[in-house]
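Colleague: Sequence and predicted structure below; questions after.
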Amino acid sequence: MALSAAARKRWVTAALLAPAGLWLFFFLALPFLAILVFSLGERAPAGGYQPALTLANYLNLPARGAAFLNTALLAPVGAALCLAIAYPAAWFLALRVDPRHRLLLVALMIVPFWTSMLVRTYAWMYLLGARGIPQLLEMIGIENIRLINTPGAVLLGIVYGYLPLMVMPIYVSLEKLDRRLLEASSDLGARPMSTFLTVTLPLSMPGVMTGVALVSILLLGEYLIPQMLGGGKVYFIGNALVDLFLQSRNWPFGSAIAVTLVLGVVGVLLITMRIAWKVSGTRQMDLV
C-alpha cells in the first residue's frame, strides 16, 4: 500500500533526525542518567560508587558552597564583561567597516582560537606573575601589586578566552540587520542613540542572548582558567568536580554537583531563549 505524501514526509523527517537523535541519546541522555543514578548512591569504602538510594549528596551541596558562589558571581560578571567589549566590536565590524576589509578583521578576531587555550593561559600566567607586569610596575615605583591568583586574573582570562564566542553571534545578528530600518528611523527624526535603543539593539537581541548563553554555559563548567590564573584560590564548580572525581574519588557527591550544574545550564538556556524571543518578537511586531 502506497504511503501518503504526509506519511512519506514524516518518514523522511524521522530519517534525517535519527542520526542526531541517536547521538544525543547515547552521548547526552544516557551519561546524564548514569550521573543521576550515581548521585543517589554512596561513596564506596575504597572510593568510587556503591549502590544506594539517598539524597544525602544533595543535602551536602553547601560543603562546596565556595565553588558555587565563585561560579555564580564570576561567571555572570565575566559574561557581562565579554558582552560590554563584544557588542561595540561586533557593531563596528557589521555596520561601519568596509565590506572589503570585513572578512579580514573577522578572521583576526578568530585567530586566537588557532592556539590552544592552555598555551594562551600559560602566557597570561607569565604576564601576571612576579616577573611580568608587576615587575614593570615596580620599575616605575608601583610596588607590591599582586595580579596572579586573584579574581581579577580569572576575569581577565575569561574575557580573553571567551570574547570571540561573544562577538561572532552578535556580529552575525547585526550583519543581517536590514539597513533600511536604520535609514527610516533617521528619516523620521530619531537621533542615533534613539535608533540604536529602539531598532538596532532589540533586533540584535537574539545574537546577544546566543552569545551570553554560549559563554555563560561554558563558564559554569570552566576548570582551566580558575586553576591556572586563580591558583586554587578562586575555585569554580569545574575545579570541584575534578577534585571529587579524580582526587577524593567521591563519585556520588561529584555526580550530585554535576546534576546541579546541568540544571543550572538548562535554566540559563531557558532564560536567555525566553528573553531573546520576547524582545525580538515584540520589536518585530512594533516595526510591522
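Modeller: Structure's in. What do you need?

Colleague: going forward, measure contacts and count neighbours with C-alpha atoms only.
Modeller: Fine.

Colleague: how close does F113 get to F32?
Modeller: Note on F113: its distance to F32, by Cα to Cα, to the nearest Å, is 29 Å.

Colleague: neighbour-wise, which of the two wins?
Modeller: Set side by side, F113 and F32 show unequal neighbour counts under other Cα atoms under 10 Å, the larger going to F32 at 17 against 14.

Colleague: Excluding chain neighbours, what is closest to the more buried one?
Modeller: Counting by Cα to Cα, 6 or more residues apart in numbering, V259 is the residue found nearest to F32 once chain neighbours are left out, at 7.7 Å.

Colleague: Give me the number of neighbouring residues for that neighbour.
Modeller: Neighbours of V259 (other Cα under 10 Å): 19.

Colleague: How about N70?
Modeller: N70 - counted by other Cα under 10 Å - has 17 other residues nearby.

Colleague: ok, now which ones touch it?
Modeller: 234-236 (Cα atoms under 8 Å, 6 or more residues apart in numbering).

Colleague: closest to L182 among the residues you listed?
Modeller: F236 (42.7 Å; Cα to Cα).

Colleague: Hmm, P226 and the closest one touching each other?
Modeller: Yes: counting by Cα atoms under 8 Å, P226 is a contact partner of F236 at 6.6 Å.

Colleague: D286 and G207: what is the separation?
Modeller: Distance of D286 to G207, computed by Cα to Cα: 19 Å.

Colleague: meant to ask about L73, not that
Modeller: L73 is 23 Å from G207, by Cα to Cα.

Colleague: who's more crowded, these two?
Modeller: G207 (23 against 11).

Colleague: now, among the contacts of N70, which is nearest to D98?
Modeller: Of the contacts of N70, the one sitting nearest to D98 (Cα to Cα) turns out to be F236, at 41.6 Å.

Colleague: So which of the contacts of N70 wins on neighbours?
Modeller: That'd be F236 among these, by other Cα under 10 Å, with 30 neighbours.

Colleague: putting a second one here so we can go through both:
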Amino acid sequence: MSAAPPSPAPRAAVDGETSRRRGLGWLLLVPGMLWLAVFFLFPTIQLFFTSLYDPSGSYEQGYTMTWHVMNYVDAVTDTWNLFVRSFAYAGIATVVCLALSYPLAYAIAFKAGRWKNFLLVLVIAPFFTSFLLRTLAWRTILSDQGPVTSFLQTIAVLPDDGRLLATPVAVIAGLVYNFMPFMTLPLYASLDKVDHRLIEAAGDLYSSPIAGFRRVTFPLSLPGVVSGTLLTFIPACGDYINAELLGTPKQYMVGNRIQSAFLTEHNYPLAASLSLILMAVVVVMVVLYIRRAGTEDLV
C-alpha cells in the first residue's frame, strides 16, 4: 500500500520561513547600502556634474553647467603621461609587494607556530603611525646623506654623486612600504586556510617541493593573491603623498594633478574629469584582471 502524499501545511511553513529569512537578509543590507549611497553614490554623481561645468568659470565667480564633454578630452590630452606614470609606478610597486609579501605570509602561516600573532602585529604595526609621518621618515632614510644611499655608494652600486631621493626609485619604495600590509594580510588569510594534508599529499605525488607548491599551494592561495594585488594597486594609482614628498614634479602622478587642481588652482571641472577617468580606467582594469585570473566570484 503506497504512502500518503505529504501534507501541504509543512511545505507552506518551510516556504514562509525561507521568505522571512530572505527578507531579513535584505534588511541587513540596508545600513551598508545607505552608507554607500550617502558617501559614494551621491558624491560620485556630484563629481560627474562638476566635470561638465564650463571650464572658463572660476572659483571666485562660480561655474556654469554647460555639459562641456570636452573636459574629458582636454584632461586626457594634457595629462596622459601622468596616467601612464601612475599605472607604471603602481604596477611595479604591486609586483614588488607581492614578491616580498608572499614569502612573509607563507612563513607566518606555515612556520611561525606560536609566534604567528606576534608577527601579524608587526605587519600591521606601521598603521599605528600616520601615513604622512611614515613617508616623511623615508625622506630621511633615502636622503643623500642617509644610511641607504651611503651604503650603496660604498659598495659602488651608486656613484659618489648618485642619489635615491627625488627619483622614481624613492617614490616606488614609498609605495611599497606604505601598501605592503595590504598585500600581506590577504595572502596570509588565504594561505592560513590551506589544508596541510593537501601539502603533504603534494609532497607524495610530485617530485619536488617546488612542483608541489606550483600545483597545489599557489593555486589555493590565488584568491589572496588577487585580493592583495587589488588592495595594493588601486590605492597606489591614486596616491599623491609619496610622489609629493619623495619625488619631484618629474615623478608626479595623476593624484598630484587632481590634488593641485582641486585645492590649489580650484579648477573643479578638470579635477572632477581626471578623478572620473581614473576611476573608470581602474574599474575596467580590475574587472579584466579578475576575469583573467579566473576568480570572477570576487567581483
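Modeller: Great, that's in hand. Note that the structure is a prediction, hence the values are computed from the model and not measured.

Colleague: Can you give me the TM-score here?
Modeller: Overlay of the two chains. TM-score (TM-score structural alignment, normalised by the length of structure 1): 0.89; 279 aligned residues with a Cα RMSD of 2.3 Å.

Colleague: returning to that earlier point: okay, the contacts of N70 of structure 1 in JSON lines with distance to G152 of structure 1 next?
Modeller: Below are the contacts of N70 of structure 1 laid out as JSON lines (distance: Cα to Cα, whole Å):
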{"residue": "V234", "distance to G152 of structure 1": "10"}
{"residue": "Y235", "distance to G152 of structure 1": "13"}
{"residue": "F236", "distance to G152 of structure 1": "14"}
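
Colleague: For A90 of structure 1, state which of those residues is nearest.
Modeller: Nearest member of those to A90 of structure 1, counting by Cα to Cα, is F236, at 29.2 Å.

Colleague: number of nearby residues for G146 of structure 2?
Modeller: By other Cα under 10 Å, neighbour count at G146 of structure 2 equals 16.

Colleague: tell me the contacts of the corresponding residue of structure 1 for it?
Modeller: Under the alignment (TM-score structural alignment), G146 of structure 2 pairs with G132 in structure 1. Counting by Cα under 8 Å, 6+ apart, G132 of structure 1 touches Y126.

Colleague: how about a cut-off of 10 Å?
Modeller: 123-126, 147 (Cα atoms under 10 Å, 6 or more residues apart in numbering).

Colleague: Are any of those residues buried, and if so which?
Modeller: 124-125, 147 (16 or more other Cα atoms under 10 Å).

Colleague: Closest one to S39 of structure 1 out of these, please.
Modeller: When these are ranked by distance to S39 of structure 1 (Cα to Cα), M125 comes first, at 35.5 Å.

Colleague: Thought P134 was touching the closest one, still the case?
Modeller: No: proximity of M125 of structure 1 to P134 does not meet the contact threshold set by Cα atoms under 10 Å, at 11.8 Å.

Colleague: residues shared between the contacts of those two?
Modeller: What both M125 of structure 1 and P134 touch, as defined by Cα under 10 Å, 6+ apart, is the set 147-148.

Colleague: which residues are common contacts for F236 and P226 of structure 1?
Modeller: 70-71.

Colleague: Secondary structure element for the spatially most central residue of structure 2, which one?
Modeller: In structure 2, the residue lying closest to the centroid (Cα atoms, centre = their mean) is L231, at 2.6 Å. Element membership for L231 of structure 2 (DSSP states H and E) is helix 222-238.

Colleague: Could you do A13 of structure 2 as well?
Modeller: helix 8-36.

Colleague: which other helices and strands contact the next helix-or-strand element following that helix?
Modeller: Next in sequence after helix 8-36 of structure 2, counting helices and strands by DSSP H and E, comes helix 42-50. Where contact means 3 or more Cα pairs under 10 Å, 6 or more residues apart in numbering; DSSP states H and E, helix 42-50 of structure 2 is packed against helix 268-293.

Colleague: Next, the mean deviation of the helix it packs on compared to structure 1.
Modeller: Taken over the aligned residues, the distance from helix 268-293 of structure 2 to structure 1 averages 1.9 Å (mean Cα distance after the TM-score superposition for structure 1).

Colleague: tell me the angle of that helix relative to helix 42-50?
Modeller: Helix 268-293 of structure 2 and helix 42-50 meet at an angle of 120 degrees, taking axes from the mean of the first three to the mean of the last three Cα atoms, to 10 degrees as the criterion.

Colleague: Would you mind giving the residues in structure 1 matched to stretch 247-262 of structure 2?
Modeller: Using TM-score structural alignment, stretch 247-262 of structure 2 pairs with 230-245 in structure 1.

Colleague: Show the end-to-end separation of that stretch, please.
Modeller: Stretch 230-245 of structure 1: ends 20 Å apart by Cα to Cα.

Colleague: now stretch 20-35 of structure 1
Modeller: Stretch 20-35 of structure 1 has an end-to-end distance of 22 Å (criterion: Cα to Cα).

Colleague: Could you list the residues in contact with it?
Modeller: 14-15, 18-19, 36-39, 251-252, 254-259, 262.

Colleague: In it, which residues are buried?
Modeller: Buried, per 16+ other Cα under 10 Å, within stretch 20-35 of structure 1: 32, 35.

Colleague: How much space separates F49 of structure 2 from N242 of structure 2?
Modeller: F49 of structure 2 is 30 Å from N242 of structure 2, by Cα to Cα.

Colleague: More neighbours: which of those two?
Modeller: For F49 of structure 2 versus N242, neighbours defined as other Cα under 10 Å are more numerous around N242 (27 against 17).

Colleague: who does the strand or helix carrying the more buried one touch, helix- and strand-wise?
Modeller: Here N242 of structure 2, judged by DSSP H and E, is contained in helix 241-246. Counting contacts by 3+ Cα pairs under 10 Å, 6+ apart, helix 241-246 of structure 2 packs against helix 131-141, helix 168-192, helix 254-259.
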